[in-house]
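Undergrad: mind looking at a prediction? Sequence and model below.
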Amino acid sequence: MTKNWANIPFSPGKWPFFYGWMILIWGVVGFVMSIPGQTIGVSVFTDSLIDVLRINRDQLSLAYMFGTIGSSFMLPWAGKLYDRIGVRPVVIVAGLGLGLVLVFFSQVDDALAPFIRKEWEIGVILLMVFAFLLLRFFGQGVLTIASRNMMVQWFDKRRGFAIGFANVAISLSFSSSPVLLYVMIENFKWSGAWLVMAGIVGIIFPLFAFVFFRNRPEDSGLIPDGAVLKAKKDKRNLFPFVKDFEQMEAMKQYAFWIFALMLAMQGLFITGFTFNVLSIFEEAGLTEADAITIFQPAAVIAVFVTLISSNISDYVPLKYLLYVKGIGSCVAIVGIVLLGQTSYAYYLIVTGMGVFTGLYSVINTLVWPRYFGRKHLGAISGQAMMMVVFGSALGPLLFSGSLSQFGTYAVACWVCFGIYLFLTLGSIWANNPQIGLARGLKTPSGELKPSN
């Protein structure tokens, strides 16, 4: 992005205060626009799709899985495109694309009417695979990568503190979205709700992004954290930066895989749970209202976890947060297994979910620039996001398959528990590679040598 393009239609350098604080707000907007493509945004329409398409839950989960897997393989390319052309072109195209996909979903019963019969069942599933691929690619994939990376670019030393506020807003938005979507469905029916979202995401948001989104502070003569562009040494930086890792270099690091796999497991678990949440609570003898309202108290806990972890993340190794995240996930899983058997199960789910959802955005936002630098941030975070989305593709089918094959969701839960436990123990060695490099570059006086 050229300097002139960065200053159209206005220059962030002329904003009355550091524009990075506004970038946090715009980044939250970008995340909110991705909700229709997130599992939490799709889940409230699941039963409607099953009814109008006349397919069963396993078949819809299968279409969702393959569509999500297909979208995941496109995300590394999207990340590299972000590095090359910047945030505004990427989110504008993603918004337009997501809007068009939502129009299709709003008319899916009419669009697929000729195929909605038993002999064309496979055709319906294949068409839904393609529709879910685009929905997940533009929504969960591109919009979240671009919005998150844009916010990260504008902060360095104060990154954890600053991003914490954005993460709180994102958590609250996501947790309250099922209730809002249900209200929209009650007022506009399921097709009308999708059509309203299509207008917001596909028309209003691209115009908004063109005006306010910006890629990097350096493009407008600023530097991260808010200062005039100039070299400045800050001895308070507890996490030294030595080099920008390229994508393949980052993928050779043990820490990359531990962090990416832990985040991918959340994608798998939370999508499996959310996609089947009504059925999970029904199996436990609880109501639909119980299922939907569980997200709100979890969000309250997530807010506190996000604020606390964001503030301390500027002073502690990120792998410590990974330990807590793994433990919180295991607690939530035990709660789901015990749901309907004891009143404590509800609180275990709420507490565990609050912890791991509150930490997810903090870790996913901070680890890639801190461990591997900002230059290839799109490519590296895109590769990690591919794994997250791939994991989220497996979740719904794992949970629905557990119910259909074993008559309970407990089998899927214990599989997730075992993987989480393994990754949590593996997090002990997930150290920051920049610190290792810095130690090798220090002079006897303790100053860093210039790096190549």
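TA: Structure received.
Undergrad: CA atoms for contacts and neighbours, from now on please.
TA: OK.
Undergrad: with adjacent residues omitted, what lies nearest to residue 105?
TA: Spatial nearest neighbour of residue 105, excluding adjacent residues (Cα to Cα, 6 or more residues apart in numbering): residue 194 at 6.9 Å.
Undergrad: residues contacting that neighbour?
TA: By Cα atoms under 8 Å, 6 or more residues apart in numbering, the contact set of residue 194 is 102-103, 105-106.
Undergrad: break down the stretch 251-400 of the chain into its strands, ranges please.
TA: Counting by DSSP state E, counting those that start in this stretch, one finds no strands in the stretch 251-400 of the chain.
Undergrad: and the helices in it?
TA: Secondary structure of the stretch 251-400 of the chain (DSSP state H, counting those that start in this stretch): helices at 254-275, 277-283, 288-293, 295-312, 318-337, 344-372, 377-406.
Undergrad: need these in a markdown table with mean neighbour count, can you?
TA: Below are the helices of the stretch 251-400 of the chain laid out as a markdown table (neighbours: other Cα atoms under 10 Å):
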| stretch | mean neighbour count |
| --- | --- |
| helix 254-275 | 23 |
| helix 277-283 | 19 |
| helix 288-293 | 15 |
| helix 295-312 | 22 |
| helix 318-337 | 22 |
| helix 344-372 | 23 |
| helix 377-406 | 24 |
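Undergrad: of all these, which one comes closest to residue 157?
TA: Smallest distance to residue 157 across the helices of the stretch 251-400 of the chain (Cα to Cα): 9.9 Å, for helix 344-372.
Undergrad: use this one as the comparison:
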Amino acid sequence: MSPSTNDKPAIGDSSSGVLRKPDSWIKQDWRIILFGFVLMYCSSPGQTYFIALFGGEIRADLNLSHGEFGAVYSAATLCSAFLLLWSGRILDRALLNCFVVGVVAGLATASFVMSFATGALSLFLAIFLLRHFGQGLMGMTSVTTMMRYVPAHKAKASALSHMGYSAAEATIPSVIVACLLFTVWQDIWRWLALGLILVLPLLLSYLLQSHKAAKKRAADGHAKQSSNADHVVENAYLEGPQWSRAQVVKDPFFYAILPGLTCQSLLYTGYMFHQVHLVESKGWSLAVWAGLYLVFSLTTLSMSFVLGALVDRFGALRVIPWINVPMMFGLLVLASSSSILTAVVFMVCMALSTAGQASSGGPFYSERYGNKNLGAIKSLGSFYMVLMTAVSPIILGYFIDQSVSMNVLALGGVVYALIVSVVAGFACKAALLSPKPKPNVPV
């Protein structure tokens, strides 16, 4: 890689000279931020915690063991990850409003297919569609939109939009548990499909009414000189080298940091997928456990904006090495006790690492590789994340079937998180000490 010196102030840094008042960007871009929030909230049917809430009923009706259910889930997730490598690139070329309507239609179809799952094959198809359109494309669209349309405050905007996911975790689990007391799980998925297709396209179309103006502001290519200071507003949309996806796959730094950046997704997915077994093995109440999602969400909500501000101020590279530390502490506590207070500490620590990942993940891709091909590049990161979430349920399911305790699995998670965090820390330190590289192949 050929280095290049870049003395421009970092976007979001106090020296960058952004002229608007601290809260004016929210007033100006609130529709775009709310658009990302709604996408994150409505990605829930494709998220592990949501599907796992039906795990007991699905396994009972389809006569599947923990390992078999985990194998179907992992295989479907893995296939959705490979498809994401192709479908994620469409976001760079398609009209945003058309793309997002297609994603909503896909998620609604997936929910409908899930309601008619009667065996392993139909369950595989349903989970494949749910994971691809929900966890994959809907979440990726939210993050990419924040990076492109609110570039000067990308970390804070990403944190605000990610609060939709936290809000969903705070409200949905208790509702699902209550609904399962009165109706069968298949009916819940049918209602969900109907709600998605009738409500979401209209709401998202309304929120996107101002997205062209937001894009124009972000892509304004000329610097503006302040009348009362020597500060310059830089071109945030296409500032610095603009990498292609082919160039990113040749960057060693990408592979060094990615395991640490996605560690929380891997471990959180494994535990949430097998949450019913975790609750039973610890002797906790499932209703109480569902209520702890509120604690998880409130912690994530309160910390996401704080960490987003830190990322905007100091950069993602300085934050990423530390995002897994709270989760490691939570796993140690989980392995040490079966008290219900252990569950509270575990969820709070997981929430802190979730907030860290949400606040630094998207900005890392934007800072390092630029915004021009961000959809294609983000799909690489999303592919790896989905791949990790495909691996963890089947691995944990296998060990559970072999009678390995959740305490031992928690300690194994600590060891893995420590290793990938140390590697990511050295990689980030090396990147901060060296000039920002240009891609080694012309775009």
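TA: Thanks, I have it. Please read these numbers as outputs of a predicted model, since none were measured by experiment.
Undergrad: show me what the residue nearest to residue 105 of the first structure aligns to in the second structure.
TA: Matched to the second structure by TM-score structural alignment, residue 194 of the first structure sits across from residue 189.
Undergrad: is it true that that match lies in a strand?
TA: No. Counting by DSSP: H, G, I helix; E, B strand; the rest coil, residue 189 of the second structure is not part of a strand but helix.
Undergrad: any idea how far residue 378 of the second structure is from it?
TA: For residue 189 of the second structure, the distance to residue 378 of the second structure equals 29 Å [Cα to Cα, to the nearest Å].
Undergrad: now the equivalent of residue 133 of the first structure over in the second structure: how far from residue 310 of the second structure?
TA: Using TM-score structural alignment, the equivalent of residue 133 of the first structure in the second structure is residue 128. Here the criterion is Cα to Cα. By it, residue 128 of the second structure lies 36 Å from residue 310 of the second structure.
Undergrad: give me the nearest residue to residue 240 of the second structure, chain neighbours excluded.
TA: Nearest non-adjacent residue to residue 240 of the second structure, counting by Cα to Cα, 6+ apart: residue 370, 6.8 Å away.
Undergrad: tell me where the stretch 101-250 of the second structure has strands.
TA: Assigned by DSSP E, counting those that start in this stretch, the stretch 101-250 of the second structure shows strands spanning 224-225, 232-233.
Undergrad: please convert the ones you listed to JSON lines, extending it with distance to residue 353 of the second structure and mean neighbour count.
TA: Listed next are the strands of the stretch 101-250 of the second structure as JSON lines, based on distance: least, Cα to Cα, whole Å; neighbours: other Cα atoms under 10 Å:
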{"stretch": "strand 224-225", "distance to residue 353 of the second structure": "38", "mean neighbour count": "14"}
{"stretch": "strand 232-233", "distance to residue 353 of the second structure": "32", "mean neighbour count": "18"}
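Undergrad: can you redo those strands as TSV with distance to residue 196 of the second structure?
TA: Converted to TSV, the strands of the stretch 101-250 of the second structure look like this (distance: least, Cα to Cα, whole Å):
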stretch	distance to residue 196 of the second structure
strand 224-225	43
strand 232-233	40
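Undergrad: among those, which comes closest to residue 156 of the second structure?
TA: Between the strands of the stretch 101-250 of the second structure, strand 232-233 lies closest to residue 156 of the second structure; by Cα to Cα that is 18.1 Å.
Undergrad: that closest one vs the first structure - mean distance after superposition?
TA: When the first structure is overlaid, strand 232-233 of the second structure sits 5.9 Å from its aligned residues on average, using mean Cα distance after the TM-score superposition for the first structure.
Undergrad: which strands and helices sit next to that strand?
TA: Contacts defined by 3 or more Cα pairs under 8 Å, 6 or more residues apart in numbering; DSSP states H and E place strand 232-233 of the second structure against strand 224-225.
Undergrad: give me the contacts around the strand it packs on.
TA: Residues outside strand 224-225 of the second structure that contact it (Cα under 8 Å, 6+ apart): 231-234.
Undergrad: relative to residue 60 of the second structure, which of those is nearest.
TA: Set against residue 60 of the second structure, the nearest of these by Cα to Cα is residue 234 (57.8 Å).
Undergrad: how many neighbours does the closest one have?
TA: Residue 234 of the second structure sits with 22 neighbouring residues when counted by other Cα atoms under 10 Å.
Undergrad: hang on, it packs against residue 222?
TA: Yes. Residue 234 of the second structure is in contact with residue 222 according to Cα atoms under 8 Å; the separation is 7.4 Å.
Undergrad: the residue nearest the centre of the first structure: what's it in contact with?
TA: Closest residue to the average C-alpha location of the first structure: residue 144 at 5.9 Å, with Cα atoms, centre = their mean. Neighbouring residues of residue 144 of the first structure by Cα under 8 Å, 6+ apart: 30-31, 34.
Undergrad: so who does the aligned residue in the second structure for residue 303 of the first structure touch?
TA: Residue 303 of the first structure maps onto residue 301 in the second structure, with residues paired by TM-score structural alignment. Going by Cα under 8 Å, 6+ apart, residue 301 of the second structure touches 163, 166-167, 355.
Undergrad: what is the most widely separated pair among the residues you listed?
TA: Longest distance between any two of the contacts of residue 301 of the second structure is 12.7 Å, between 167 and 355; criterion Cα to Cα.
Undergrad: mind listing the helices for the stretch 1-150 of the first structure?
TA: Under DSSP H, counting those that start in this stretch, the stretch 1-150 of the first structure gives helices at 3-6, 20-33, 39-42, 46-53, 57-72, 75-85, 87-106, 108-111, 121-136, 144-153.
Undergrad: okay, those helices in a markdown table with distance to residue 245 of the first structure next?
TA: Below are the helices of the stretch 1-150 of the first structure laid out as a markdown table (distance: least, Cα to Cα, whole Å):
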| stretch | distance to residue 245 of the first structure |
| --- | --- |
| helix 3-6 | 25 |
| helix 20-33 | 24 |
| helix 39-42 | 32 |
| helix 46-53 | 41 |
| helix 57-72 | 22 |
| helix 75-85 | 13 |
| helix 87-106 | 20 |
| helix 108-111 | 44 |
| helix 121-136 | 28 |
| helix 144-153 | 16 |
